[in-house]
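>>> Build me a model:
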Amino acid sequence: MKLIQFLIASILPFSIFAMPNPAPAASPTVDETVVAVEAVEAVGYSEKRDEPSKLFARDRVCRINGSGRVNCRSCPSTSCSAPYYVVGGSSYNFDCAAAGECVTIGGVTNCNWDRTVAEGCYVSAYYTDSGCTVANLGRC
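All right, here's what the predicted structure looks like:
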């Protein structure tokens, strides 16, 4: 009987680690743009070139500026849905640049949007590094 009491008394404090984390109070934001809670992270950089869709791909790998989440939209406009997001500091494959809604962030205006290869969603070129230019990617 004392053994059972000892086991319960010694194991009970560890049960607090099994409790789930509380849900975040609000959606994460980047430059005042809210990332949708139901958004899914876009597929990152991949070297896998033996897939049929990748054999002749001429995509470019670019890093996302900043450290937070950035919306990846279904079209090159902030009015389009954002089913995906990309993470600042991570690298992603982009295949082309599209002219779209001009976005001004921190006094810098950019009207280009870069399209990811895997999801086909658009990230404002403000957030992609200098390797993802219209000259490097070409127009969509």
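>>> from here on, contacts and neighbour counts on C-alpha atoms
Fine.
>>> Tell me how far the closest residue to residue 67 other than its chain neighbours lies from residue 119.
Nearest residue to residue 67, sequence neighbours excluded (CA to CA, 6 or more residues apart in numbering): residue 88, at 4.1 Å. Applying CA to CA, to the nearest Å, the value for residue 88 to residue 119 is 17 Å.
>>> Now do the same contact list for the residue nearest to residue 67.
Counting by CA atoms under 8 Å, 6 or more residues apart in numbering, residue 88 makes contact with 63, 64, 65, 66, 67, 68, 69, 70.
>>> One more, so I can put them side by side:
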Amino acid sequence: MVPLTLILALATATSTLAAPTPDSSPSTSDTTTLEARKSAQSCKIINVDHYVNCRYQPSLDAGEIFGLKHGTEYVFACKAKGDCYSGNCSWDQITLYGTTCYVNGYFTDSNCSSEKLPAC
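Now for the predicted structure:
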């Protein structure tokens, strides 16, 4: 049987460890940063008649992996800088079937804007 004094001592030590210190609460700037955090976005393929190429790298010369269908929504994880197409130099990264590829931002809707997607 465990002595009552040992139980009380352990309970006091545990509550002391669990109690937050004044310095551990998030500041206003930390909270603002958390609220402004960018994350993956669901975006539609636009500005193409049928399919747009999803490439190995954010480059017009990189090989094509998949064709993403016009009007279909896909989840893009982040945005990378690369070759420009029609004035758009950002590329949206997606992973499909365990393979990562990039689509120029010209071909994704405004849900994949730089304000919404994080940098890769």
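>>> In the first structure, which residue range corresponds to the longest helix along the second structure?
Looking across the second structure with DSSP state H, the single longest helix is helix 4-18. The alignment of helix 4-18 of the second structure onto the first structure (TM-score structural alignment) covers no residues at all.
>>> Follow the chain on from that helix and name the next helix or strand.
Remark: after helix 4-18 of the second structure, the chain's next helix or strand is helix 28-35, criterion DSSP states H and E.
>>> What ranges does the first structure have for its helices?
2-11, 134-137.
>>> Could you export those helices to CSV, including columns for mean neighbour count and distance to residue 77 of the first structure?
Below are those laid out as CSV (neighbours: other CA atoms under 10 Å; distance: least, CA to CA, whole Å):
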stretch, mean neighbour count, distance to residue 77 of the first structure
helix 2-11, 10, 54
helix 134-137, 15, 17
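>>> Which stretch among the ones you listed approaches residue 40 of the first structure most closely?
Proximity to residue 40 of the first structure (CA to CA) singles out helix 134-137 among these, at 24.5 Å.
>>> Tell me the residues of the second structure aligned with the closest one.
The aligned range for helix 134-137 of the first structure is 114-117, by TM-score structural alignment.
>>> picking up where we left off before, tabulate the helices of the first structure (JSON lines), appending distance to residue 83 of the first structure.
Shown next, in JSON lines, are these (distance: least, CA to CA, whole Å):
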{"stretch": "helix 2-11", "distance to residue 83 of the first structure": "43"}
{"stretch": "helix 134-137", "distance to residue 83 of the first structure": "23"}
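>>> related to what we said a few turns ago, mind checking what the residue nearest to residue 67 of the first structure lines up with in the second structure?
By TM-score structural alignment, residue 88 of the first structure lines up with residue 70.
>>> go on, residue 125 of the first structure?
Using TM-score structural alignment, residue 125 of the first structure sits opposite residue 105 in the second structure.
>>> sorry, back to before: gap between the match of residue 88 of the first structure and residue 50 of the second structure?
From residue 70 of the second structure across to residue 50 of the second structure, the span is 5 Å (CA to CA).
>>> In contact with residue 114 of the second structure, which residues are there?
residue 79.
>>> and if you look at residue 58 of the second structure?
Contacts of residue 58 of the second structure (CA under 8 Å, 6+ apart): 80, 81, 82, 83, 90, 91, 102, 103, 104.
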